[in-house]
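Undergrad: Sequence plus the predicted model coming up.
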Amino acid sequence: MIRVVIADDQQLIRAGFRSLLEAEPDIEIVGEAGTAAEAVSVVTRTRPDVVLMDIRMPDGDGLWATEQLVAKKELAETHIVIVTTFELDEYVGRAIRAGASGFLVKDTEPAEFIRAVRVVAAGDALLSPGVTRRLLERISSQLHEAPDATILSAITEREREVLALVGRGMTNDEIGRELFLSPLTAKTHVSRIMSKLAARDRVQLVVVAYETGLVRPGE
């Protein structure tokens, strides 16, 4: 079972998420929270697989709560998805820096929402497609100097090829087809790259791919 905590200051939203997710046979809601502090407490106590975290809540915000939770070693296997009505770049950047594994807006289609929970629970990371594109454009525009490719010296040529495809948003299956590898081999390459580059998840690998110039907007 995928164990989920819902953190949102609106009870109606929490009830909607609960109803949607509990209808799935492999998902269980193990806690709810209406404030940032309560979210930290509930997640610390229940240690879920996935936290659906709102941004704007009383007594702080979801990004603050995310930072608190990511800092706890005992929650290393807990993945946080920021879910909000505010699809603003500044929130996306802060969410990634805080350690979130995903960012979704509340008007996401139900099927996509459920898929997101499963994807993050499996250890992958995601962003809403539109958010991803704007984030990458923003990262590119903020590179005031030539891209620093020295970061990539820690990985092999094959791993650079894999990283470039991760940067273009490809899944492990798609990377495998592109490079004539099995999905398991592609996944192994991605895991090794994350370890070598000290990246928390695929979102951070995408950022590295753009910041180093390995991938450029429009490619």
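TA: In hand now; what should we look at?
Undergrad: only C-alpha atoms for contact and neighbour calcs from this point on.
TA: Noted.
Undergrad: Could you pull out the helices in this structure for me?
TA: With DSSP state H as the definition, the chain shows helices at residue ranges 11-22, 36-46, 62-70, 89-98, 110-121, 129-141, 157-167, 172-179, 183-196, 202-211.
Undergrad: Out of these, which is closest to residue 54?
TA: helix 62-70 (5.4 Å; C-alpha to C-alpha).
Undergrad: now the angle from that closest one to helix 89-98?
TA: Helix 62-70 and helix 89-98 are oriented at 10 degrees to each other (axes from the mean of the first three to the mean of the last three C-alpha atoms, to 10 degrees).
Undergrad: Contacts for helix 62-70, please.
TA: 36-37, 39-40, 43-44, 53-56, 75-76, 80, 82, 94-95, 98-100 (C-alpha atoms under 8 Å, 6 or more residues apart in numbering).
Undergrad: another one to put next to it:
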Amino acid sequence: MGETTTIHQVAVVEDDDVLRARLVQAVDAHPALDVVADFAGVRTCLDWLSEHSPDVLLVDLNLPDGQGTEVIAQAARRRIESVVITVFADERSVTAAIKSGATGYLLKDSDTEHVAESVLLAVEGQSPINPAIARHLLKHFAGTPAALQTDVDPGPLTEREQAVLTLIARGFSYGETADQLHMSINTVRTHVRHIYRKLEAGSRGEAVYIASNKGWIDP
């Protein structure tokens, strides 16, 4: 018998009816993804989230009744992954979404197949980020990997965990983090699990937010 494919539940938050339908169709077409709900605004999604826990949210930022960051923050508290899909690529929007708990950031010019694959990457613990967005992150979190050893109080984190989380905060993938720190990707994943446990965080975005606010990393 063949292996059973795990189906991950996805909710879509997008106010443009045509685009929302296209995103729902694209994500639903992926064999490992199932859209279980879609919303045109913040309030209806927040109400739904109070009783449901999908694996991933695909969220627009500029919605008619609020900001997508409200949804992202609620999802982070529920340990639900969020991938932003928006037309905004300015530094303020990018950093606000990441600090709210987003673990991926795509632009609306992304092809639909790429969107579905990015949602799946988020479920698998990676951070799908549009290259243009990565540039904004690098600009905001200015610094070089060589400068990771700082005098910042790491709090409950070890020196290596602090270095791993700092790179993740700067938008590096697990693979890139492993290369920069000369360790295996499995070691990076182990450090991330320890970080989540120590910070009582449910996502990379939440861990970065907690550690940044506490001054335990200097992104």
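TA: Everything's here; your move. This is a predicted model, so every value here is computed, not measured.
Undergrad: Any chance you could compute the TM-score here?
TA: TM-score for the superposed chains, counting by TM-score structural alignment, normalised by the length of structure 1: 0.74, backed by 203 aligned residues with a C-alpha RMSD of 3.4 Å.
Undergrad: ok so, going back, present the helices of structure 1 as TSV; the columns should include mean neighbour count and distance to residue 5 of structure 1.
TA: Below are the helices of structure 1 laid out as TSV (neighbours: other C-alpha atoms under 10 Å; distance: least, C-alpha to C-alpha, whole Å):
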stretch	mean neighbour count	distance to residue 5 of structure 1
helix 11-22	15	9
helix 36-46	19	7
helix 62-70	22	13
helix 89-98	17	18
helix 110-121	17	11
helix 129-141	15	23
helix 157-167	19	29
helix 172-179	17	27
helix 183-196	16	26
helix 202-211	22	22
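Undergrad: so what corresponds to residue 141 of structure 2 in structure 1?
TA: Aligning on TM-score structural alignment places residue 141 of structure 2 opposite residue 139 in structure 1.
Undergrad: you'd agree that match is up against residue 210?
TA: Yes. The pair residue 139 of structure 1 / residue 210 is scored as a contact, 7.3 Å apart, by C-alpha atoms under 8 Å.
Undergrad: which ones are touching residue 20 of structure 1?
TA: residue 110 are the contacts of residue 20 of structure 1 under C-alpha under 8 Å, 6+ apart.
Undergrad: Could you find the counterpart of it in structure 2?
TA: That one, residue 20 of structure 1, aligns with residue 26 by TM-score structural alignment.
Undergrad: got it, and residue 185 of structure 1?
TA: Residue 185 of structure 1 maps onto residue 187 in structure 2, by TM-score structural alignment.
Undergrad: dump the residue contacts of the spatially most central residue of structure 2.
TA: Using C-alpha atoms, centre = their mean, the residue of structure 2 that lies closest to the mean C-alpha position is residue 103, 0.6 Å off. Taking C-alpha under 8 Å, 6+ apart, we find residue 103 of structure 2 in contact with 81, 82, 83, 122, 126, 127, 128, 203, 204, 205.
Undergrad: Distance check, the aligned residue in structure 1 for the first one against residue 104 of structure 1.
TA: Taking TM-score structural alignment as the alignment basis, one finds that residue 81 of structure 2 is matched in structure 1 by residue 79. Plainly put, residue 79 of structure 1 is 14 Å away from residue 104 of structure 1 if you go by C-alpha to C-alpha, to the nearest Å.
Undergrad: cool, and residue 65 of structure 1?
TA: In terms of C-alpha to C-alpha, residue 65 of structure 1 sits 17 Å off from residue 104 of structure 1.
Undergrad: Please apply the same query to residue 87 of structure 1.
TA: From residue 87 of structure 1 over to residue 104 of structure 1 (counting by C-alpha to C-alpha), the distance is 8 Å.
Undergrad: same deal with residue 9 of structure 1?
TA: Distance from residue 9 of structure 1 to residue 104 of structure 1, by C-alpha to C-alpha: 17 Å.
Undergrad: out of those two, which sits in the busier spot?
TA: residue 104 (26 against 19; other C-alpha atoms under 10 Å).
Undergrad: Now which residue in structure 2 aligns to the more buried one?
TA: Aligned partner of residue 104 of structure 1 by TM-score structural alignment: residue 106.
Undergrad: And residue 5 of structure 1, by the same measure?
TA: With TM-score structural alignment as the criterion, residue 5 of structure 1 pairs with residue 11.
Undergrad: Map residue 151 of structure 1 across to structure 2 for me.
TA: Aligned counterpart of residue 151 of structure 1 in structure 2: residue 153 (TM-score structural alignment).
Undergrad: shouldn't that match be in contact with residue 217?
TA: Yes. Counting by C-alpha under 8 Å, residue 217 is a contact partner of residue 153 of structure 2 at 7.4 Å.
Undergrad: on that earlier part again, quick check: the gap between the residue nearest to the match of residue 185 of structure 1 when sequence neighbours are not counted and residue 167 of structure 2.
TA: What sits nearest to residue 187 of structure 2 in space, not counting adjacent residues and going by C-alpha to C-alpha, 6 or more residues apart in numbering, is residue 178, at 7.8 Å. Separation of residue 178 of structure 2 from residue 167 of structure 2 (C-alpha to C-alpha) stands at 10 Å.
Undergrad: what's the burial count for the match of residue 151 of structure 1?
TA: Neighbour tally, residue 153 of structure 2, other C-alpha under 10 Å: 14.
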